[in-house]
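1. What shape does this take:
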Amino acid sequence: MRITDDLSEYSFMGDFDTIVIGAGHAGCEAGLISARMGMKTLMLSMNLEAVAMMPCNPSIGGTGKGHLVCEVDALGGEMGINIDKTFIQSKMLNTSKGPAVHSLRAQADKNRYHLEMKKTIEDQENLFLKQAEVTDLIINDDGAVCGVVTKAMARYSCRTAVMATGTFLGGKIFIGDAAYSGGPSGLAASDELADNLYREGFPLRRFKTGTPARMLGRSLDYSKMKVQHGDDQIVPFSFMNEGRDIGGNRADCWLSYTNEDTHKIILDNIHRSAMYSGNITGVGPRYCPSIEDKVSRFRDRKRHQLFVEPEGLDTDEMYIQGMSTSLPEDVQESFYHTIPGLEHGEIVRPAYAIEYDCIDPLSLRPSLESKRVKNLFCAGQFNGSSGYEEAAAQGIIAGINSARKIQGMDPLVLRRDQAYIGVLIDDLVTKGTDEPYRILTSRAEYRLLLRQDNADQRLTPIGYAYGSVSQERYEKYLRKQQRISDEVDRLKHKRIDMASMQEFLREIGAPESRDNPCFFDLLKRPEVRYDYLERVDDETRPRLTRNEITEIEVEIKYAGYIEKQRSNVKKLRQMENRRLPENIDYGSIRGLRLEAVEKLNRIRPETVGQASRISGVNPADVNVLLIYLEKESRSRKVKGNDRPEADRCRD
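-> Got it, this is the predicted structure:
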């Protein structure tokens, strides 16, 4: 609604710097970081039970996603700290592969995760949490958001706002032929806000996601499944917990498989699935398909794996990972019961699909500010992404940039070579997405630079400079970097006698050396690990954390590859940083193809680098842009030189 509309019927309830609409994983990070940066911040949630709620899988992290959690943490966020408090099993994935794709994943106690995050929000200075359903934005004559109104006829004013509505916006639940308005986990949908955003002209579209059934743990036969233990040595998500004992694993997961009987029941009833009956119009996530999708698309596969995961320590509910569906309840009962270990499983929450409204992310700036409404920042599934971790990553950037907008300072925009967060946001606002977007390690061109272990090295100094990182965190980071630097320097100067070194190499099965290298050069060998050197190190070794050791090893062993990637980044950065005028008319630039003109005028990229990644803009178009900018630059220089000369003549 516009500020010129009649607002007299709404009770004025307070003035805030920032209002965060939604308290899911995006909203929590946005609200906390905004308050920590000194902004008086209001978080509004339709239901306080939805604060940091996990409506789908009971885990944080995973391939690519673990990188995002570590980056959120390095910028001063809360997700890593909260999962370290509430995990019940932790595991590092992809350890058989290179360090670039090592990804931490932790099973969460869902209820404890929610309660701990809610308590953190309640204890945060400058942050006010309230249960209320936002039904509309208030937009002033300048086209900037300046407040919100609620279903209870309350009005709040603000200077910036963050939209983080998750899957609540226009939410609709599907179970077979049953279809009704609803949000995740049995909560209500936000229908009025969706209608008003449509009316205001926001470019919204429908996406779909889903969740599997939950079963009663005591009704399952675990002897027919393969147990999945966590790691013996726990690696914390948060850099603030490095070197601390955060506890151990307190639960196991189990692996089982579908079979031909499962597939037959699904295929015989696939016409009853909301996905296949035509009831669902929204686009679902390609990388997280429903079980009927898997069975239908891969008919040659004899089985599909599924994981049975505990939802918490104080509940007997088990999450059936990999088995989301929109089939009716009776069909769910039938096919779940064909799976080894689940034959007598009691379903306590049926699987369902949910359709919801989200914005076209091409309508957002790289800062996550709306191009349509000033001072409105958007984050999470509202932006067309999927996943708790992707939501948190966008939430912290939206929160930082909403605060910096109030402070009159430049926004934080992370490059693709700086962070997976940079890859995620750049993909969304530059390329857009036709399905719920999920981060993948394959999306990052500079994976070796963007490792989990060095997220603080990449981002904590940036966060400190932009005001999101506390002094305590920054000083801890500096001490860590000093320890790493000191140890690398020691390794460069440390040697042992030739005979001892040859004996050491024989012991670990490594080829003998013709010279006597220092420990630094020894570590370049693939067979030599930092821990192995302790056998021949006669000096007192520093007490380093596992993360510090990993960082030392990777930087030494992969030095050549890392330097090559850094060199490529340096070459590309010059083009990346060439800014494009905001009011440029691409149709007036000779040489640009019609498709490029249409895409550039619609997306309005801020830099040449961003323009080069737009689908439909080819290298020839980029060259045309560079030539245009060079001509404009020369023209400005000529005009700039003419004026002083004319002034001198006139004087």
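2. Could you use CA atoms for every contact and neighbour count after this?
-> Noted.
3. What are the neighbouring residues in contact with Arg525?
-> Lys557 (Cα atoms under 8 Å, 6 or more residues apart in numbering).
4. Can you check my assumption that it lies in a strand?
-> No. Arg525: not assigned to a strand; according to DSSP: H, G, I helix; E, B strand; the rest coil it is coil.
5. So which bits of stretch 252-263 are buried?
-> Asp252, Cys253, Trp254, Leu255, Ser256, Tyr257, Thr258, Asn259, Glu260, Thr262, His263 (16 or more other Cα atoms under 10 Å).
6. In contact with Gln131: list those residues for me.
-> Neighbour list for Gln131: Leu44, Ser45, Met46, Asn47, Leu48 [criterion: Cα under 8 Å, 6+ apart].
7. Closest one of those to Gly609?
-> Nearest to Gly609 among the contacts of Gln131, counting by Cα to Cα, is Leu44 at 36.8 Å.
8. burial of that closest one, as a residue count?
-> The number of residues packed near Leu44 is 23, by other Cα atoms under 10 Å.
9. Now show me the structure for the sequence below, then we'll compare the two:
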Amino acid sequence: MFQEVYDVIVVGAGHAGSEAAAAAANMGAKTLLVTMNLQTIGQMSCNPAMGGIAKGQIVREIDALGGFSGLVSDKTAIQFKMLNKSKGPAMWSPRVQSDRMRFAEEWRLMLERTPNLDFYQEMVGGLLIENNKVVGIKTSLGIHIKAKSVVLTNGTFLNGLIHIGEKQFGGGRAGESAAYGITEDLVAIGFNSGRMKTGTPPRVDGRSLDYSKMREEKGDEIPHKFSYLESSKPLQHQKSCWMTYTSETVHELLREGFDRSPMFNGRIQSTGPRYCPSIEDKINRFADKERHQLFVEPEGWDTVEVYVNGFSTSLPEEVQFKALRSVVGFENVKFFRPGYAIEYDYFPPTQLKHTLETKLVDGLFFAGQINGTTGYEEAASQGLMAGINAALKVQERDPFILKRDEAYIGVLIDDLITKGTEEPYRMFTSRAEFRTLLRQDNADQRLTPKGYAIGLASEERLKRMEYKFYESDKLVNYFKETSISPEEANPVLESKGSALMTQSDKMFKVFSRPQIDLEDIVLFDRVKNYIAENDLDQEIVEQAEIQVKYSGYIEKERNNADKLKRLEDLQIPEHFDYDKIKSMSIEAKEKLKKIRPVTVSQASRISGVSPSDVSVLLIYMGR
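-> Below is the predicted model:
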């Protein structure tokens, strides 16, 4: 059946696997995507949404590089919101509510339209490894498929175990079997593995809910979109979400089942996501809170299925049902399926290089939850990078690595391989020390030239990016060169409580005042006329406004990033002997020998390596 040797085999077709397969194939690598079920390609296993705080920036970065997640999200969105608009633009984070069925369908159709990509449905039961190099995979039917590189994106399927109350059964997702064999193969050749846990809430019948008792949550009046491509269009119509709350009554009903909760009776030993706790965990940890928010999210345009965001649980199904019926608006709720927790194998990511290739096995890459992360966006970005680097390795080209000041994707991967993780890793804006540089609005400027250079981003993307920043720079220069009179400016300044002007001044200086918001700049008649005369779209105007308002912060952060780059350029020899450094702490030596950082900058970010340890290292390197 499989006579040829593939350049890249991708195992798993979730968010990581789909992006990995698309990237490798679009870069010209002959690629095979192997999944246990072709009907669940791009499946949203948990909430029907893409983006959010920091996650939205990641989706825009994937799109800027030439990935598919932004395009799929835009095409299947039912609601758009730009979160954190009350804060500075470094915090703005796009999010869409998605149509779950159409999202998976669109992913499959886009992949089927991708040249160089083959598909095969079967469970992968192990790897073919010769002389510490991966040479293919073996399936549950005993078929051997040869490849020059393999990307593992197994999600929650590796020895997956589902918990509902005191019941437990093998599975990688509700209604789907777990995958066995790969963990055992990897551990046998020296990999360390661990267990993690995640959970999901019940899905309910929207026809059984009373929305009149809930608060309506509408999308933005003027919605944006994820993809920078012109072919991707913002939503014209949106579907509302809803909000309600738990209560003390609900909490008491939930507590009645705590003795049968796998979280509290010891059945689940592994660590769950800190920032997405189950409802039983929330009422246990935050016992002083009388209520918790529940977001009632429709699963699509036409389906009546509803996702109860905030009610993730593994309590017995009758406890879930009884408690949820005491929530306002849920008095007559009908279940589609109960919530559950799932335990699965992962491999601590300190066993990887920055390319996401494993240190132990040449040509083997890991991406997604197998690396200890949580979230569609985190998985998709790793899949993209693993697919890119697998293709580049086969093509004998230089690896593609993003630095911490270049992308949230760079922060994510550097955190994983440098610090590791003992709980499901989730991206936040606070994890990025250069978040003013890593905004959602400029991901195309940061990354599209890089994506184009490796053969992934199209020329259309590059030209659109160049036009956007050419026009926004022209608008900024117009502000710098054009004066505005007190008669023009004072009405707006007075309404904003800003000091009035007594003489004309440059627009740039006036618009830089802290009291003037981005929305205020387009209130000035001459600005409005300039935008209309030059037919500038919302993205161009927004980009120029950000450059005006935050130029000082951006410049300061760029200077800080440039200083740190000096340490990034200091390479540590591959076989450097840390034992010869007598004045370095024992903990630092152990961590450095285990992780083998490539640069001094990476060494400085390893937990347990102090500034004094870094100073000693620099001295031994002749610095």
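10. related to what we said a few turns ago, weed out the non-buried ones from the contacts of Gln131 of the first structure.
-> Applying 16+ other Cα under 10 Å to the contacts of Gln131 of the first structure flags Leu44, Ser45, Met46, Leu48 as buried.
11. Reformat these into JSON lines and put secondary structure and distance to Glu390 of the first structure next to each item.
-> Listed next are these as JSON lines, based on DSSP: H, G, I helix; E, B strand; the rest coil; distance: Cα to Cα, whole Å:
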{"residue": "Leu44", "secondary structure": "strand", "distance to Glu390 of the first structure": "21"}
{"residue": "Ser45", "secondary structure": "strand", "distance to Glu390 of the first structure": "20"}
{"residue": "Met46", "secondary structure": "coil", "distance to Glu390 of the first structure": "22"}
{"residue": "Leu48", "secondary structure": "helix", "distance to Glu390 of the first structure": "22"}
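12. wait, which of these is closest to Gln381 of the first structure?
-> Ser45 (15.3 Å).
13. Give the equivalent position in the second structure for the closest one.
-> For Ser45 of the first structure, the aligned position in the second structure is occupied by Thr35, per TM-score structural alignment.
14. Kindly report the same for Arg206 of the first structure.
-> In the second structure, Arg206 of the first structure lines up with Arg195, judged by TM-score structural alignment.
15. How is the residue minimising distance to the centre of the first structure assigned, secondary-structure-wise?
-> When Cα atoms, centre = their mean is applied to the first structure, the residue found nearest the centroid is Glu390 (2.1 Å). Classification of Glu390 of the first structure by three-state DSSP places it in helix.
16. still on that earlier bit, just the buried residues of the helix or strand where the match of Arg206 of the first structure lies, please?
-> Counting by DSSP states H and E, the element that carries Arg195 of the second structure is strand 194-200. Buried positions in strand 194-200 of the second structure, judged by neighbour count with 16+ other Cα under 10 Å: Arg195, Met196, Lys197, Thr198, Gly199, Thr200.
17. how big's the offset between that strand and the first structure?
-> After superposition onto the first structure, strand 194-200 of the second structure sits on average 0.4 Å from its aligned residues (mean Cα distance after the TM-score superposition for the first structure).
18. quick one: stretch 548-567 of the second structure aligns where in the first structure?
-> With TM-score structural alignment as the criterion, stretch 548-567 of the second structure aligns to 556-575.
19. If we go by neighbour counts, what in that stretch is buried?
-> Buried, per 16+ other Cα under 10 Å, within stretch 556-575 of the first structure: Ile556, Lys557, Ile562, Gln565, Arg566, Val569, Met575.
20. hang on, the fifth one in a helix?
-> Spelled out, that is Arg566 of the first structure. Yes. Remark: Arg566 of the first structure belongs to a helix, assigned using three-state DSSP.
21. about what we covered before: the helix or strand just after the strand holding Arg195 of the second structure vs the first structure, average offset?
-> Sequence order places strand 203-205 as the next helix or strand after strand 194-200 of the second structure, per DSSP H and E. In the superposition against the first structure, strand 203-205 of the second structure averages 0.4 Å from its aligned positions (mean Cα distance after the TM-score superposition for the first structure).
22. Run through the neighbouring helices and strands of strand 203-205 of the second structure.
-> strand 305-309, strand 335-337 (3 or more Cα pairs under 8 Å, 6 or more residues apart in numbering; DSSP states H and E).
23. swap the cut-off to 10 Å and go again
-> strand 293-298, strand 305-309, strand 335-337 (3 or more Cα pairs under 10 Å, 6 or more residues apart in numbering; DSSP states H and E).
24. Out of those strands, which is closest to Ile182 of the second structure?
-> strand 335-337 (29.6 Å).
25. now that closest one: which residue numbers in the first structure?
-> Taking TM-score structural alignment, strand 335-337 of the second structure hits residues 347-349 over in the first structure.
26. Give me the mean deviation of that stretch from the second structure.
-> Relative to the second structure, stretch 347-349 of the first structure is 0.8 Å off (mean Cα distance after the TM-score superposition for the first structure).
27. Now do the same contact list for Glu166 of the second structure.
-> Asp259, Arg260, Ser261, Pro262, Asn265, Arg267, Ser314, Leu315, Pro316 (Cα atoms under 10 Å, 6 or more residues apart in numbering).
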